[in-house]
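Trainee: Give the three-dimensional model of this entry:
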Amino acid sequence: MKDAYEQAGVNIVAGEKVVSALQQKMKLQDSHVLDQIGGFAGCYELDRDQQTRPILVAGSDGVGTKVLLAAQANQVNTIGQDLVAMCVNDLLAQGATPLFFLDYLALAHLDEYQVEQILSGVLAACTDNQIALLGGETAEMPGVYQPQHFDLAGFAVGLVAKQNLLNPHNIQAGDYLIGLPSSGLHSNGFSLVRKILFQDKNYQFTDVIPTIGQSLIDELLRPTKIYSSIMQPLFGERLIAGAAHITGGGVLKNVPRMLPADLLAKIDVTTWPLQPIFELLVQEAQLTIQESYQTFNMGLGMVLAVHPANFGKLAALLDAQHELYYRIGQVESKEDLKEAQVKLVGVIDD
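Mentor: You can find the predicted model right below:
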């Protein structure tokens, strides 16, 4: 017989089964995690020699309306990586090594398979990037969410020595700008994506666009790239002066976040290939240059500022990892403080 809470739409037993299965996998994590699974909070033990003058760097983010497409398509196995990436890439942009992560999953009704797929994706992304999944919360809230729909949020903490923090004061006129490619749309701009493709143009999830070469839904749900393994060796050699995670706000809004007020980024958009998904969106909606580069990442997931003397070593380390990168521009002094901090070249004016 159902108890009163289950009659109200909350399945406690199902939730406990999912959490118990996940906890068994979480026990395999690194030695910094104290074995207190099932407590009210997770515990992470710092070593005395982890950093000198240690700074904890924290960030929180979500996946946005990309979750609507994942839920509608019933393809939720990669959305966990999106969540981890959105938080962890922000830490990397400050020069921090990610330590641990917590997730928050809220949904109308707990479907064991759906939740297992989502949380297994979170754990896999953490494990692949040597990040401890320290805990989280799964909340059933019938009446707040539609059936089969859910929302995801995450919280990450990283560590960096104070002298190694990436901040605008490190960047100088003449620094090279290096673009690290995105794996696609990542997890931003999906409200516009859904409007363009499914409201205005009536595309279907199963449509295969010849230039893309796979179903549209598979392209849209391609998981966000996590840059931790790429950037850690660069941190170790202190080769980066600044970094910008190209997330909500695109290139135009995120690159200025790493710059001091008296400098600008001159970026040549012909220096990296435009992925077919962006070509499709720009063409179908007739987006302006401003709209495109202020909404989408346009093929760049991270932009690095590098002193010219460090470029050769940085390039060698990226080549050794077989990672693509593009020299996309340079930092310049601003003649007028009111001038925009990103100047796009190689484009036709709108």
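Trainee: Please count neighbours and contacts with C-alpha atoms only from this point.
Mentor: Will do.
Trainee: Show me the strands in this protein, by range?
Mentor: 54-62, 97-107, 132-140, 150-161, 176-181, 242-245, 263-268, 300-306, 326-333, 342-345 (DSSP state E).
Trainee: nearest to Ile230, of those strands?
Mentor: Across the strands of the chain, Ile230 has its closest neighbour in strand 176-181 (9.5 Å, Cα to Cα).
Trainee: which residue ranges form the helices in the stretch 101-250 of the chain?
Mentor: Secondary structure of the stretch 101-250 of the chain (DSSP state H, counting those that start in this stretch): helices located at 112-128, 190-194, 216-220, 228-236, 250-254.
Trainee: Could you also give me the structure for this second sequence? I'd like to compare it with the first:
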Amino acid sequence: MEKDAYIKGRGAQGNVRNRFLEMSHEMRDDFLEYCRLEGEEAESNKTRYLKVFPRTIVNKVDSPDVGMGYSMNPYQGCEHGCIYCYARNSHEYWGYSAGLDFERRILVKENAPKLLEEKIKSKNWKAHTIVLSGNTDCYQPAEQRFFITRECLKVFLKYRHPVGIITKNALVMRDLDILRELAADNLVAVNVSVTSLSEETRRVLEPRTASIKKRLETVRKLSENGIPVNVMIAPIIPSINSHEILPLARAAADNGAVSIGHTIVRLNGAIGQIFSEWIRKAMPDKADKVLHQIEDCHGGSLNDSRYGKRMTGEGKIAEQIHTLFQIAKRKYFSGASYPHLNTSLHESYKDGQLKLF
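Mentor: Next up is the predicted model:
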């Protein structure tokens, strides 16, 4: 792999330094030349799955502007490779880089279903919607191999516990049988992320995600089966997908979504460097324009960590985006709303069966 070659099928174009580690890794030119002469790869671009065994799986979400109270993540790292993903920074806590390591070193929590069952059966637990996943996609490619998300859904169904799902992968349709049963008692809702109607844009922004066609089909099929779907038009990136807000909203409505949501991109932590390096390779002609417009949304910085402002932005460009989004909601989703899930059944099913008295 040449040092400056565009790495197809990945979002990040290299590994950035982990802020928690004293040592850093550098790919030297003389090593790359040696590999070229020997006909060897300098590094493998293959994905590795690493099993980990956490002690807990349900996380309380304290951030006031996230919109969920509890989340759980069967996997850490995400092979989808979305270049803008805020979760990249969390990989540094595991000793990896937020760049390519985030996409190629996937941590697999095989004991997640067992930990979930222990949590929601505990005496002091009161039912609150638990979201799969608040950090990395629970239906990323690893799920095809490990089935952890499906096993967790079985636990939610057994104990009649509400669950939310966030994904951009059509693999969620594999579990339609369980989702239908959950939906019959208003115990599930799904958020499907659709960031563009352009496959060209999708391929460079989110290289290993489901196609736009597949995602919209997923919205339609879930809706036809009585499962409420919210489409997340997120993140909005100025001059990349900001012009698509109205057509995206219309596509969501036409395929049965009950609501839409959005955020404005913020490049927190290591993501500012990762995104900047990526866009100068993937979209060199518009790189400066996009980066300056992102900065315009965050007071001159690529990131804003203030609650209430970090995902909404401020300034003229952010105001234009919000105005367009409000027009889209009035035009295509007037009177529609995302449901509150049922928390009343779980207590009667805590031992795994319905109490009659």
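Trainee: TM-score for the pair, please.
Mentor: In this superposition the chains share a TM-score of 0.26, using TM-score structural alignment, normalised by the length of the first structure; 165 aligned residues with a Cα RMSD of 7.2 Å.
Trainee: Make CSV out of the strands of the first structure and add mean neighbour count.
Mentor: Output for those, formatted as CSV (neighbours: other Cα atoms under 10 Å):
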stretch, mean neighbour count
strand 54-62, 18
strand 97-107, 22
strand 132-140, 21
strand 150-161, 22
strand 176-181, 24
strand 242-245, 27
strand 263-268, 22
strand 300-306, 26
strand 326-333, 20
strand 342-345, 17
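Trainee: looking at those strands, which is closest to Met26 of the first structure?
Mentor: Among those, strand 132-140 sits nearest to Met26 of the first structure (Cα to Cα), with 6.9 Å.
Trainee: taking the helices of the stretch 101-250 of the first structure together, which one is wrapped up most tightly?
Mentor: Comparing these by mean neighbour count (mean count of other Cα atoms under 10 Å), helix 250-254 comes out on top with a mean of 23.
Trainee: that older thread, export the helices of the stretch 101-250 of the first structure as JSON lines, with columns for distance to Asn310 of the first structure.
Mentor: Shown next, in JSON lines, are the helices of the stretch 101-250 of the first structure (distance: least, Cα to Cα, whole Å):
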{"stretch": "helix 112-128", "distance to Asn310 of the first structure": "28"}
{"stretch": "helix 190-194", "distance to Asn310 of the first structure": "36"}
{"stretch": "helix 216-220", "distance to Asn310 of the first structure": "35"}
{"stretch": "helix 228-236", "distance to Asn310 of the first structure": "10"}
{"stretch": "helix 250-254", "distance to Asn310 of the first structure": "23"}
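Trainee: Those: which one's closest to Leu180 of the first structure?
Mentor: Once the helices of the stretch 101-250 of the first structure are compared by Cα to Cα, helix 228-236 is nearest, at 9.5 Å.
Trainee: tell me what that closest one is packed against?
Mentor: On a contact count with 3 or more Cα pairs under 8 Å, 6 or more residues apart in numbering; DSSP states H and E, helix 228-236 of the first structure meets helix 79-92, strand 97-107, helix 308-320.
Trainee: Just the buried residues of the longest helix along the second structure, please?
Mentor: In the second structure, with assignment by DSSP state H, the single longest helix is helix 316-332. Going by neighbour count (16 or more other Cα atoms under 10 Å), the buried part of helix 316-332 of the second structure is 317-318, 321-322, 324-325, 328-329, 332.
Trainee: Next one: Arg215 of the second structure from Glu199 of the second structure, what distance?
Mentor: 12 Å (Cα to Cα, to the nearest Å).
Trainee: Who has more neighbours out of those two?
Mentor: Arg215 (22 against 14; other Cα atoms under 10 Å).
Trainee: and the longest strand along the second structure, what does it pack onto?
Mentor: Counting residues, the longest strand found in the second structure (DSSP E) is strand 229-236. Contact analysis of strand 229-236 of the second structure by 3+ Cα pairs under 8 Å, 6+ apart lists strand 188-193, helix 212-224, helix 245-254, strand 259-264 as its packing neighbours.
Trainee: Okay, angle between that strand and strand 259-264 too, please.
Mentor: Going by axes from the mean of the first three to the mean of the last three Cα atoms, to 10 degrees, strand 229-236 of the second structure is angled at 20 degrees with respect to strand 259-264.
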